[in-house]
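Q: prediction below, plus the sequence it came from.
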Amino acid sequence: MQIKETLAKQVLTEAKGYLDVGFTHSLNPYSGCAFSCLYCYVREMPIQRFKDLPWGEWVDIKKNAADNYGNEMKKLRRKTKPVNIFMSSATDPYQPIERKAYITRGILEAMIECPPDFLQIQTRGPLVKRDIDIIVQLKEKCNVLISLTIETDREDIKRVFAPYAPGIKQRLKVVKELHDAEIPTQASISPVLPFTPEFPKALEGIVDHIWIDTLNMGDGSMGKRSERLGMPKLFRENGLERWDQPNLHVKVEKYFKKYFPPEMVHVSKNEAFPR
């Protein structure tokens, strides 16, 4: 793993494309991601395509991210528009290096002084529970949602598609801890991977929202990036073809609405920003 410290020109990026349905900015404390999920659409983005090292083998630490955030927010607050932040869109704010680097925590501390209107933390890292104390403080100043990626309830499936990502049981445990701390939580079933009929029951009582997305709808190119990454082939090689179909989101939404109120279940881009 190549780890470098960098000085970022800015840390808030104007939301476009997938996130422009309610989010105004994305915030990435790092470039690169050690979780190295095989389906990650960032593998097909310029930040990786023009990199000499493979995705998952490098991480750049944005050393000045917290200072940048404070300065950029002061400028944004001169305007009357709300600031709704998605953290993160091209990395994981709680990947292993955060245990030592504290970049994400530093940003959250800066948010206490200059909060956004809404913050969604998107992660699959159980390390987020370390920051429950500061997230509780931040919740008093702005709307906060912690969204844990839980794309399946099957550990064997996770090992096929995301072998270096944290275990599913760990993530479920952390979601419960966050929910018990009265922090709004979301299970991001994104992308949908093969799961057991018991999956909804594992989420009952520990999440406030369910967010469903698929490799066909959620990779930013209607499945083309996922195809270039070899996902259809990976499904076939593991006998999972029936889980790789254009209308999968319809079936999954219908199934989860058997267990959760309709207003709790959101689907893909048009419902990415929680109502």
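A: In hand now; what should we look at? Numbers count the residues shown, from 1 in each chain.

Q: going forward, measure contacts between C-alpha atoms and count neighbours the same way
A: Will do.

Q: quick one: P194 from I150, how far?
A: Counting by CA to CA, to the nearest Å, the gap from P194 to I150 is 11 Å.

Q: F161 - how many residues pack around it?
A: Counted with other CA atoms under 10 Å, the neighbours of F161 add up to 18.

Q: so the one residue sitting closest to the centre of the chain, which of the three states?
A: Closest residue to the average C-alpha location of the chain: Q122 at 3.0 Å, with CA atoms, centre = their mean. With DSSP: H, G, I helix; E, B strand; the rest coil as the basis, Q122 sits in strand.

Q: from R228, how far off is it?
A: According to CA to CA, Q122 stands 24 Å off from R228.

Q: residues contacting H25?
A: Contacts for H25 (CA atoms under 8 Å, 6 or more residues apart in numbering) come out as 12-15, 83-86.

Q: and S26, what helix or strand is that in?
A: strand 25-27 (DSSP states H and E).

Q: for P194 and I150, indicate the residue with more neighbours.
A: Looking at P194 and I150 with other CA under 10 Å, you find the greater number of neighbours at I150, namely 28 against 19.

Q: just to be sure, H179 is in a helix?
A: Yes. Counting by three-state DSSP, H179 is part of a helix.

Q: and for the residue nearest to it when sequence neighbours are not counted, the neighbour number?
A: With sequence-adjacent residues excluded and distances taken as CA to CA, 6 or more residues apart in numbering, H179 is closest to I206, at 5.7 Å. For I206, the count of nearby residues is 21 (other CA under 10 Å).

Q: same check, this time on V175
A: The burial count assigned to V175 is 28, neighbours taken as other CA under 10 Å.

Q: then the one 4 residues further on?
A: When neighbours are defined as other CA under 10 Å, H179 has 18 of them.

Q: so what's V144 up against?
A: Contacts of V144 by CA under 8 Å, 6+ apart are 118-121, 135, 138, 183-184.

Q: another one to put next to it:
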Amino acid sequence: MKRVVEVNYTTPSRILTATGGFLSGYSHSLNPYTGCSFACSYCYVRKSPVGLFRRQEWGTWVDIKQSSQEKLKREIANVKKKGKEVTIFMSSSTDPYQPIDYKEKRTRHILEAMVETPPDFLFIQTRSSLVTRDIDVITKLGDKVRVSMTVETDCDSIRKRFSPYAPPIQARLKAIRKLRESNIPVQVAVSPVLPFTNQFPKMLSKLVDRIVIDDYFSGDGSHGKRTEKLNIKELYDEGERKLWYGKQTHQHAFQLFQDSFNREQILFSQEGFLPG
């Protein structure tokens, strides 16, 4: 499914942003874009300043950050001159692999800059198979990188209900296989947990040896308050709400995944997104 997305170009003064809160384990976050055309219904950014101040519907606009490569190299170098580590979470308020990145290659250029001036660690959070385009660059970062692929469910019908503009589930699974075949550290983020079948854990266990489970109440940065304002509960049918919407959802998911993963392979919320 496609929609009309307004695209603009901006020139920010800085590329790296100092972190805190949920991302306090990192020194910086990096968002190659502002806005996100995947427009997931549950995205907490809808109710954050970047989503509210624009006064446009979330998912209908994307700003492309220009002149990012040289700025990034200078910023990384400047932080390291001070004797500090540079650990980067990409991205916290957008997906670094926006559909427009097929053309713009903004994220690829950023990765190329990191190869020249590497951070101490880079965490790439995405739900797009476009990440496989950059395998040749990502591998040059060696053990200083991890890719986290969001796969909230194994049911594409559920995906279409909650995030109809996001990439299909099968495309993401195929991307994970390619990343693993290239020996790139990769995990699956079941984040947020959406209704899935009993076969989902076993299927993922054949692809990765590390997953992170997260829910609205732990992962939206406000203990579920932002999600409640989005009325996400209304997208669940009555039979789904008891198991799949609530503070106990991650516990239900844990029980199902423990049949296919060892306990140490299953991380919860913030711990699953930390460096290393």
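A: That came in fine, so what should we check first? Not measured: the values here are computed from a predicted model.

Q: superposing both, give me the TM-score.
A: The TM-score (TM-score structural alignment, normalised by the length of the first structure) is 0.95; 271 aligned residues with a CA RMSD of 1.3 Å.

Q: ok so, going back, looking at the contacts of V144 of the first structure, which are in strands?
A: Secondary structure from DSSP state E places 118-121 of these in strands.

Q: related to what we said a few turns ago, next, the mean deviation of the strand holding S26 of the first structure compared to the second structure.
A: The superposed strand 25-27 of the first structure is, by mean CA distance after the TM-score superposition for the first structure, a mean 0.7 Å from where its aligned residues fall in the second structure.

Q: which bit of the second structure covers that strand?
A: Strand 25-27 of the first structure corresponds to residues 28-30 in the second structure, going by TM-score structural alignment.

Q: so which elements touch the helix or strand where A110 of the first structure lies?
A: Per DSSP H and E: A110 of the first structure is located in helix 103-113. In terms of contacts (3 or more CA pairs under 8 Å, 6 or more residues apart in numbering; DSSP states H and E), helix 103-113 of the first structure is packed against helix 65-76, helix 132-139.

Q: against which helices or strands is the last one packed?
A: Okay, so that is helix 132-139 of the first structure. Using 3+ CA pairs under 8 Å, 6+ apart: helix 132-139 of the first structure touches helix 103-113.

Q: residues contacting the helix it packs on, please?
A: Applying CA under 8 Å, 6+ apart, the set of residues contacting helix 103-113 of the first structure is 29, 61-63, 65-67, 69-70, 93-94, 98, 131, 134-135, 137-138, 141.

Q: please list only the buried members of those residues.
A: Using 16 or more other CA atoms under 10 Å as the burial test, these include 29, 61-63, 65-66, 69-70, 93-94, 98, 135, 138, 141 as buried.

Q: from those, which is closest to P200 of the first structure?
A: Of all these, Y94 has the smallest distance to P200 of the first structure: 24.8 Å, by CA to CA.

Q: which position in the first structure aligns with G20 of the second structure?
A: For G20 of the second structure, the aligned residue in the first structure is K16 (criterion: TM-score structural alignment).

Q: go on, D134 of the second structure?
A: Using TM-score structural alignment, D134 of the second structure lines up with D131 in the first structure.

Q: ok, that match to R105 of the first structure distance?
A: D131 of the first structure sits 7 Å away from R105 of the first structure, going by CA to CA.

Q: need the contact partners of stretch 152-160 of the first structure.
A: Contacts of stretch 152-160 of the first structure (CA under 8 Å, 6+ apart): 165, 167-168, 189, 192-196, 199, 202.

Q: which ChimeraX command selects the buried ones in those residues?
A: In ChimeraX, this line selects whichever of the contacts of stretch 152-160 of the first structure come out buried by 16+ other CA under 10 Å:
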select :165,167,168,189,192,193,194
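
Q: what's the mean deviation for the helix or strand that the strand holding S26 of the first structure is followed by versus the second structure?
A: Sequence-wise, the next helix or strand downstream of strand 25-27 of the first structure (DSSP H and E) is strand 30-31. If you overlay the two and look at strand 30-31 of the first structure, the average distance to its match in the second structure is 0.2 Å (mean CA distance after the TM-score superposition for the first structure).

Q: just checking, what packs against strand 30-31 of the first structure?
A: On a contact count with 3+ CA pairs under 8 Å, 6+ apart, strand 30-31 of the first structure meets strand 58-62.

Q: could you give the angle of the strand it packs on to helix 103-113?
A: 30 degrees (axes from the mean of the first three to the mean of the last three CA atoms, to 10 degrees).

Q: aligned partner of A272 of the first structure in the second structure?
A: Counting by TM-score structural alignment, the partner of A272 of the first structure is F273.

Q: so what's the residue count around that match?
A: 23.

Q: ditto for K100 of the first structure
A: The burial count for K100 of the first structure: 7, using other CA under 10 Å.

Q: now H223 of the second structure
A: So H223 of the second structure, with other CA under 10 Å, has 14 neighbours.

Q: so who does the nearest residue to it once chain neighbours are set aside touch?
A: Spatial nearest neighbour of H223 of the second structure, excluding adjacent residues (CA to CA, 6+ apart): F217 at 4.4 Å. Applying CA under 8 Å, 6+ apart, we find F217 of the second structure in contact with 223-225, 227, 246-247.
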